[in-house]
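>>> model the structure of this input:
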Amino acid sequence: MAADRSVFLRSKVKIVLTGSETKEEAEAALRAPINIPRYPHFNDVHEQRVHMKQKLAAGFRLFAKFGWDEGVAGHMTFRDPEYPELYWVNYFGQSFSQVRASDLVLCDHSGAIVRGNQTVNKAAFVIHSAIHEGRPDATCAVHAHSMYGKTFSALGRKLLPITQDSCAFYEDHSLYDDFGGVVYTPEEGERLKSALGQSKAMILKNHGLLTVGSSVDEAIWWFISMERCCMSQLIAEAACTNGFEGLKLIDHDVALGTRSNVGDKQAGFFQFQPMFAQIVKEQPDLLD
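So this is what the prediction gives:
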C-alpha cells in the first residue's frame, strides 16, 4: 500500500498506440518518469504552516459533508511546525461546513489565545493539550461525535478484525472505559492520555472516537476509516443472529500483516489525498 514499498515498472512489451497517438508520442510516454506519491517538500516553515492549515480545514469540510458535525461538538488540532508547544484549532461555535484555513485559532496548552480573535472549546484544549503533551509524535489529533463512532462507543469494547480496513486498527487502538461527562478537568485529560498510550486511535465509551497521526492527513484519514469500521461492524453484528459472536474474524497473524500494509503512517497519509483533492475542487474557498 505505502508508496515506498510499491514497485513501479515500465512495461517491456511492444509499444501499443492508443487513439490518435503517434509512435513518437508513445515512445516519449514510455520514457517519462513515473510519479510516486511523496510527502510534500516545503521551502520554509511558513509555507508548511499554510499547507497544514489548509489540510485541517479540508478535514472539517469533509466531516460536514459526511454529516459528522454535531452542533458545537468536535475539534481537530495540529501542532505548529515552528512552535511545537502551540497548536491550531477550530474556534468554538463555527460550523464545520464553513471552516477556512484562515479561521483557525492558535492557542497554547492552557487554552490561551496566541493568534486569532475567537474563543475555543474548553473541552478541546483539555483533551488535545493532554494528547499533544503526552505524544510528541502526534502532530494532529481529531475528535468528533460522528454517528456510528458514538453509537459503537456505547458497547464499551474495541473493534474486531472483520475486514481488511479494520485490520488497520488491529492491536493499535485503545478503549477509554470511563465516561465522566464533558471533559473539563486536566485530570480527565491525563486519564485520556494514559488510555491512548501509543495507539493511533481510541474509542471513548459513551462519547465517540479520537485519532492521532504524525501528519494532519493521517489523523483525519484514521478517523474517517475508523468511523466506517464502526459502521461496518454494527451492520455485521445486526445481521448475525447471535451478535458479534457470529462474526468471522481474520486470523491474528494475517491481521497484523495486513495492518503493516494498510495501517502505517504513510498509508494513512496517502489515503487522505483523493479526498483532499475532491473537497478542494468542490469547495476551494476552504484554502483561503
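>>> could you use CA atoms for every contact and neighbour count after this?
OK.
>>> and the helices in the chain?
Applying DSSP state H to the chain gives helices spanning 23-31, 45-65, 122-134, 147-153, 186-196, 216-239, 252-262, 265-282.
>>> could these be laid out in JSON lines, adding mean neighbour count and distance to residue 82?
Shown next, in JSON lines, are the helices of the chain (neighbours: other CA atoms under 10 Å; distance: least, CA to CA, whole Å):
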{"stretch": "helix 23-31", "mean neighbour count": "12", "distance to residue 82": "40"}
{"stretch": "helix 45-65", "mean neighbour count": "21", "distance to residue 82": "6"}
{"stretch": "helix 122-134", "mean neighbour count": "22", "distance to residue 82": "15"}
{"stretch": "helix 147-153", "mean neighbour count": "21", "distance to residue 82": "33"}
{"stretch": "helix 186-196", "mean neighbour count": "19", "distance to residue 82": "24"}
{"stretch": "helix 216-239", "mean neighbour count": "21", "distance to residue 82": "15"}
{"stretch": "helix 252-262", "mean neighbour count": "17", "distance to residue 82": "30"}
{"stretch": "helix 265-282", "mean neighbour count": "17", "distance to residue 82": "21"}
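>>> could you also give me the structure for this next sequence, so I can compare it with the first?
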Amino acid sequence: MAPSAVSLPPAPSTKAAQKEAERTSGDPALAFIQDEGTSPPVFEDKYEERKYLKHRLVIAFRIFASCGFADGVAGHITMRDPVDPASFWVNPFGMHFSLIRDEDLILVNHAGEVIDGGKNWRLNYAAYAIHAEIHKARPDVTFAAHSHSTYGRAFCATGRTLDPLTQDACVFYNDHVLYANFAGVVLAAEEGKSIARELGSKKAALLGNHGLLTVGPTIEAVVAWFVLLEKCCEVQLLADASSAGSGKPLVKIGESEAQNTWEALGKPATGYFMGLPLFQVAEKKQFGESTFLGRGIEPL
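Next up, the predicted model:
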C-alpha cells in the first residue's frame, strides 16, 4: 500500500506576501552612513591625541553631572592612554564630576599606581579594580564608564536583562549582560576580572545590586550608551509597573526585528554619532566652546 501524500500548507497569496514585505523596515545600513565627517579625528601625534581625548573625557564628566549621575564619591570614567596604553586616565577620588578640568585627571598604571596628574592623586580603588581588568581584557575598549544612576541601580536589583520593548532598547539587544554576583564594593582584582569575563565582547553590563557599566572605542559612544541605558532601565521599570497594574503582558519586539534594529543603531560608529549632540551642548554650556561634529575647537 502506497504511503499517503503529506498535505502541505497553501503557498501564501501574492497579496499576503506583499503585506509581509511591507512590514520590513528596510536596509539597516541606511540608518547611518559613515564617512570622514562622522568619524572621530585621527592623530599622528600621540601626545596631541592624549590632549584631545583628555578634554573629551572631562566633557563626559560634565555630561554625567548634568544628567544626575554624580552621586557622592561613586562613579568613574576611564580613558586608555594613547601614549602609554598600559595605563589609563580617571577622575581623582572625591572630586565632583562638574568641577573636573583637564589638569585634574590622574594617570594610573595597571599596577594601581598613580603616575601623573593633578594635585589630587587619590585613586578610587574600585575604579582601578574594575577598569584595569576591562582595559587589559579588551584591547578594543578605549573608554569605560560606571556610575550609580537612579534607574540603573533600581533595575540592577531585578536580576534581569532588558527586554526588547522599544527601538532604543534594541541598541543593547544581545549586547549587554547581567553580572549577578554582588560581593560588596569591588576592591579586588579577581572581582574585576570576573566582571570583565562576564562582559565578554559586549558593550554594557548591568552590575547586580550595583549599577550600569558601558565600554567602547570612543568616549562619545560610551556616554551615549550609558545615558540611553539609564533611560531604557527607566522605561522597563515603568512598563513593568504598568503591566502589573493592568494585568496585561508587555509587547516585545520580535527577534529578527530587534536584531535588524541593532544592526542599524547598535554599532560603535553609530554610538559615536549618537553621542555628539550631548558633547555639543556640554562644550558650549560648560566651556564656551564649539566643534563641528567633535572635530577640533572652532571660534565662537
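>>> the helices of the first structure: which one's closest to residue 78 of the first structure?
Minimum separation from residue 78 of the first structure across the helices of the first structure (CA to CA) falls at helix 216-239, 6.7 Å.
>>> the inter-axis angle of that closest one versus helix 45-65?
Orientation check (axes from the mean of the first three to the mean of the last three CA atoms, to 10 degrees): helix 216-239 of the first structure against helix 45-65 gives 20 degrees.
>>> make JSON lines out of the helices of the first structure and add distance to residue 207 of the first structure.
Output for those, formatted as JSON lines (distance: least, CA to CA, whole Å):
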{"stretch": "helix 23-31", "distance to residue 207 of the first structure": "52"}
{"stretch": "helix 45-65", "distance to residue 207 of the first structure": "17"}
{"stretch": "helix 122-134", "distance to residue 207 of the first structure": "13"}
{"stretch": "helix 147-153", "distance to residue 207 of the first structure": "5"}
{"stretch": "helix 186-196", "distance to residue 207 of the first structure": "12"}
{"stretch": "helix 216-239", "distance to residue 207 of the first structure": "13"}
{"stretch": "helix 252-262", "distance to residue 207 of the first structure": "26"}
{"stretch": "helix 265-282", "distance to residue 207 of the first structure": "24"}
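>>> quick one: closest of those helices to residue 84 of the first structure.
helix 122-134 (9.2 Å).
>>> corresponding residues in the second structure for that closest one?
Per the alignment by TM-score structural alignment, helix 122-134 of the first structure matches residues 125-137 in the second structure.
>>> quick one: residues in contact with that stretch.
When contacts are defined by CA atoms under 8 Å, 6 or more residues apart in numbering, stretch 125-137 of the second structure is touched by residues 75-76, 78, 80, 86, 88, 108, 110, 112, 141-142, 144, 185-189, 191-193, 195-197.
>>> for residue 202 of the first structure, list the residues it contacts.
Residue 202 of the first structure neighbours (CA under 8 Å, 6+ apart): 173-176, 195-196, 209-211.
>>> between the helices of the first structure, which gets nearest to residue 160 of the first structure?
Nearest of those to residue 160 of the first structure, taken as CA to CA: helix 216-239 at 7.7 Å.
>>> so which elements touch the closest one?
helix 45-65, strand 140-144, helix 147-153, strand 208-213, helix 265-282 (3 or more CA pairs under 8 Å, 6 or more residues apart in numbering; DSSP states H and E).
>>> a markdown table for these, including distance to residue 242 of the first structure?
Putting these into a markdown table (distance: least, CA to CA, whole Å) gives the following:
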| stretch | distance to residue 242 of the first structure |
| --- | --- |
| helix 45-65 | 33 |
| strand 140-144 | 30 |
| helix 147-153 | 17 |
| strand 208-213 | 25 |
| helix 265-282 | 34 |
